[in-house]
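S.K.: sequence-free structure coming up:
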């Protein structure tokens, strides 16, 4: 039997050894993933009015990102789930709740409806990583921000800064707003007013429409009667397409009014045709033909989708978001959403979509955008050759400063 002092010495050595082993196991090199797989959910509009610029094309982008990463992270397979929120916040929240609580989903990506994003971001706080790609309300990194949520594309205040100021400077000092009547459109209206009025412009009328509408004649007649120099379509997807098509039928452009697209996509240009859309200007953070890396991604995306179409900036953003999430999980050594979120803010984003971009404390990816103009039919050299760059705009110039943030988790650097 050992003397008491020797027993105590052996016990101390054992405790030190256990503490060192525990410390090593808790480090990032040890995979802390209790589930049988790392699961990512793509939640968006799969078949409704916003399906073309996101929908199944975003799912294809997510699959490519997972494949490029190797299909596994920290020794566990990566699985992809897909949900259709049908542009209803309650349905989106229900899907997200089941994914998180039952299926063990660690990250949910995309959305495409701001009301859905706000609902999901609130319920998932500290329970899952939320990466908003297709939703535009700036509340997502403002008063409704979350320590485990991010904005990966553009937002309503950024769009307003880029489009509103440029149009007023060009003489468009009276505006009529056609607004999608949900949180995205309402947020965009507030931002346009915030930019246009101080710049010397005036809002002469506003007409709100439900998301499901296809007939914009009443709203366009109001816009025409207002005499506004700029008629802004504060909507997206099929709503924007129908607004611009019917504006042409009513002769708004021929009458001297300009149509401004806010949340606008290359799929909108394709649906409208160059003859109708030519000259329209809008801002996006990605264009498929902008450089060699974007063209390479487009070739692989087309093969994945089995299509000759071009990916939208939303679909490109989903690829970047999923890849960044997997890199953050690997760097954190765990899929714990809080720790992964810390890594997402720490690591630069390096891919074809965003090169060297950083994520701010409020979750906003600091990625610049480019103002593009739709080509004329004579300028286009082939299918999907639709846009020409007008002006590149760095992130610091167009994204609301962190010092002005009302996100309770953000601190200005």
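M.R.: It's in. Please read these numbers as outputs of a predicted model, since none were measured by experiment.

S.K.: use CA for all of it now, contacts and neighbours both
M.R.: Will do.

S.K.: show the subsequent helix or strand relative to the strand or helix carrying residue 195.
M.R.: Under the criterion of DSSP states H and E, residue 195 resides in helix 183-196. Using DSSP H and E, the helix or strand that follows helix 183-196 towards the C-terminus is strand 202-209.

S.K.: ok, second structure coming up, stack it against the first:
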């Protein structure tokens, strides 16, 4: 009887301890929302593959934190800030979502980050690019993972100017992301001694780029900077090839183009493009092993958006676990303090404005004859150290105290 009593007592203590621990997680579940474009021009860029990356992060973490399950919910914001804000508000108010991530499209990310500031909820943006997220519109609860327009400008813009691409004309997506990418790249081109001869703006999801490309060609530029993304970039590249623009010696700078879009476009059309990403599957044994698992689940290799989402979910769960609660203030504090060390980022650090700083890479798309396998698409040209790729806290324009 004594032995049985001791066993029962020990079990009751364990249950009580687990119950008290679980009470630190609100609502008995930690819920993360992945909000992105799942049906439009950026569906391959992030889309449902980012949702799968988030689920993989939860699975690799063990499926639970603080003794309660972790749940991933997702929705398609259709690249509309009002739709995104409405979904986010419902998630926070009704579905008790603790944090929202991915947020492809800069106008969407700014809208949801602003709402989340008012609701005192954490956002970790991996799919949007504007530096305003950690600049003039920074918040204590907003974080920016994976890349931004400054990192892309330093990588792709800098490389081309240094290799003779000194006269630029921009084809720019007509919303916050496009303006930011054009602005950051223009500043960098000029700082390197290059010239910006002009720019033209096109609507999101345009189908005919002929007039824009001809205007760029007639400007006398030797580089056409594509300050757009997803299918917009792919379609512009296809039509530039049809017009013989690149054959005439003008270079195309794909300022935001990832492995997903290169695959969709094909090596024949994309060969020779220079681009900047924060991760590539064939850089290491660790990357190759993870990419194989990802491909088994999605049918594709991950790009930096998918990997950034995996990293963001993982880091959030680490912070919740270390804080002993999913309450926003202590978790946000730890997200600012904890180093980022995972399959995506090595020795990453988070600045007071929420910008995660890690190394970026300049790649060139291989020629078809150089590719040895279905996803063998990049040659690495250079590594851009994180402290060069990203704006410092002082340069960012963020007014949060350091």
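M.R.: Cool, the structure landed. Model, not experiment: these values are computed from the prediction.

S.K.: what does the helix holding residue 195 of structure 1 correspond to over in structure 2?
M.R.: Across structure 2, the stretch matching helix 183-196 of structure 1 (TM-score structural alignment) is residues 176-189.

S.K.: show me what the matching stretch is in contact with.
M.R.: 105-107, 128-131, 149-150, 152-154, 157-158, 161, 166, 170, 172-173, 195-196, 225, 227-228, 255 (C-alpha atoms under 8 Å, 6 or more residues apart in numbering).

S.K.: what about those residues, which are in helices?
M.R.: Those of those mapping onto helices are 106-107, 149-150, 152, 158, 161, per DSSP state H.

S.K.: farthest-separated two in those residues?
M.R.: 107 and 161 (29.1 Å; C-alpha to C-alpha).

S.K.: quick one: what's aligned to residue 289 of structure 1 in structure 2?
M.R.: When structure 2 is aligned by TM-score structural alignment, residue 289 of structure 1 is paired with residue 282.

S.K.: quick check: its match vs residue 369 of structure 2, distance?
M.R.: 18 Å (C-alpha to C-alpha, to the nearest Å).

S.K.: between the two, who's got more neighbours?
M.R.: Neighbour count, other C-alpha atoms under 10 Å: between residue 282 of structure 2 and residue 369, residue 282 has more, with 18 against 8.

S.K.: could you look up the SS state of the more buried one?
M.R.: coil (DSSP: H, G, I helix; E, B strand; the rest coil).

S.K.: so what's it up against?
M.R.: Neighbouring residues of residue 282 of structure 2 by C-alpha under 8 Å, 6+ apart: 288, 376.

S.K.: ok, it to residue 303 of structure 2 distance?
M.R.: 11 Å.

S.K.: likewise for residue 28 of structure 2?
M.R.: 33 Å.

S.K.: which stretch of structure 2 lines up against stretch 248-263 of structure 1?
M.R.: Counting by TM-score structural alignment, stretch 248-263 of structure 1 lines up with residues 241-256 of structure 2.

S.K.: the matching stretch: end-to-end distance?
M.R.: Start-to-end span of stretch 241-256 of structure 2 (C-alpha to C-alpha) is 18 Å.

S.K.: so what's the residue nearest the centre of structure 1 closest to, chain neighbours aside?
M.R.: In structure 1, the residue lying closest to the centroid (C-alpha atoms, centre = their mean) is residue 133, at 1.8 Å. Distances taken as C-alpha to C-alpha, 6 or more residues apart in numbering put residue 110 closest to residue 133 of structure 1, at 4.5 Å, once the chain neighbours are dropped.
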